[in-house]
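Here's a sequence, model it:
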Amino acid sequence: MEPEWNDSQPIYRQIRERVVAMILDGLLKEGDPLPSVRNVATETRVNPLTVLKAYQMLEAERLVEKRRGLGMFINAGARGLLLAAERQKFLTEQWPEIHATIERLGLIDELLGASAPKPRRGS
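So this is what the prediction gives:
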């Protein structure tokens, strides 16, 4: 995790989002351990309590579990839960704005044409 933060949301939420992205991208799989709070805090140069707060959010969402003396681990089914939640979030929060922009710019035909299969040469 690189220590680049934006000012639009708290750092603990940004850490949570990075872990979520790692799960969705398959970098962290079911049963994998999360990096320790201390390591993340050192690498990102943030207070360990900030990292702990992010991890507690993930635990409250049942995406990770704490194993006493071992750390935090990705729960079985975490990726599926995230996919469902992120898809719903995209459809309700981001897609309406994207769709409106596409319509406003008259890009529907161009975008649909770009995704249509191209005819083969010599056929």
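
use CA for all of it now, contacts and neighbours both
OK.

Quickly note the distance from the residue nearest to G77 when sequence neighbours are not counted to A21.
Once its chain neighbours are removed from consideration, G77 has its nearest residue in E30; the separation is 7.1 Å (Cα to Cα, 6 or more residues apart in numbering). When distances are taken as Cα to Cα, to the nearest Å, E30 and A21 turn out to be 14 Å apart.

One more: G77?
Taking Cα to Cα as the measure, G77 falls 15 Å from A21.

buried set for stretch 29-47?
Within stretch 29-47, the residues scored as buried using 16 or more other Cα atoms under 10 Å are 29-30, 33-34, 36-37, 40-41, 44.

for those residues, which one is nearest P3?
Top of the list for closeness to P3, among the buried residues of stretch 29-47 and by Cα to Cα, is T44 at 4.4 Å.

The structure of the following sequence is requested for comparison with the preceding one:
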Amino acid sequence: MFESKGRWKEDQPIYRQIMDAIIAAIMDGTYAEGELIPSVRQLAAIYGVSTLTAAKVLQELSREGLIEKRRGIGFEVLPGLRARLTDRERKRFLDDEWPALQARMRRMGLNVSDLPNDG
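This is a model prediction of the structure:
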């Protein structure tokens, strides 16, 4: 899920980077809808962070409506979440990332047709 335990970007809070990794894992099917995600202690061990940081991750994912706490069981990925996340990420890419990529491509004299089509 994350490239290397303890290698964090300086420009983003660690808890947010872990959230992004969990969101990516939901999107790629690692965590299926209706399935439990790792507990606070498990997240802390997986990512090499404190249990407070891991708890913040779960709290924020819950606050954003991405997971739901099941009393005595853990946190569950909500039904329909994968499609919602895909739509959200697609919109974010097209609104935020694609314009920057297009500008960079123009500076390098590249067109979309120059890009490899791996299919």
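
Look up how far P48 of structure 1 lies from the spatially most central residue of structure 1.
Centroid check for structure 1 by Cα atoms, centre = their mean gives A21 as the closest residue, at 2.8 Å. When Cα to Cα is applied, the distance between A21 of structure 1 and P48 of structure 1 equals 21 Å.

And P3 of structure 1, by the same measure?
P3 of structure 1 sits 14 Å away from P48 of structure 1, going by Cα to Cα.

Which one's more surrounded, these two?
With other Cα atoms under 10 Å as the criterion, P3 of structure 1 and P48 differ in neighbour count, and P48 comes out ahead with 17 against 14.

In structure 2, what sits opposite the more buried one in the alignment?
Structural alignment (TM-score structural alignment) places P48 of structure 1 against T51 in structure 2.

I'd say its match and V57 touch.
No - in this structure, T51 of structure 2 sits apart from V57 without contact. The criterion is Cα atoms under 8 Å, and the distance is 9.7 Å.

Walking through structure 2, point out its strands one by one.
67-70, 74-77 (DSSP state E).

ok so, going back, roughly how far does the corresponding residue of structure 2 for the residue nearest to G77 of structure 1 sit from L66 of structure 2?
Structural alignment places E30 of structure 1 opposite E33 in structure 2 (criterion: TM-score structural alignment). For E33 of structure 2, the distance to L66 of structure 2 equals 10 Å [Cα to Cα].

what is in contact with the two at once?
With contacts taken as Cα atoms under 8 Å, 6 or more residues apart in numbering, the residues that reach both E33 of structure 2 and L66 are 77-78, 81.

L63 of structure 1 contacts I74, doesn't it?
Yes - look at L63 of structure 1 against I74 with Cα under 8 Å: they come within range, at 6.1 Å.

returning to that earlier point: for the buried residues of stretch 29-47 of structure 1, give me CSV that also has distance to Q9 of structure 1.
Shown next, in CSV, are the buried residues of stretch 29-47 of structure 1 (distance: Cα to Cα, whole Å):
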residue, distance to Q9 of structure 1
K29, 26
E30, 28
P33, 26
L34, 22
S36, 23
V37, 20
V40, 18
A41, 18
T44, 16
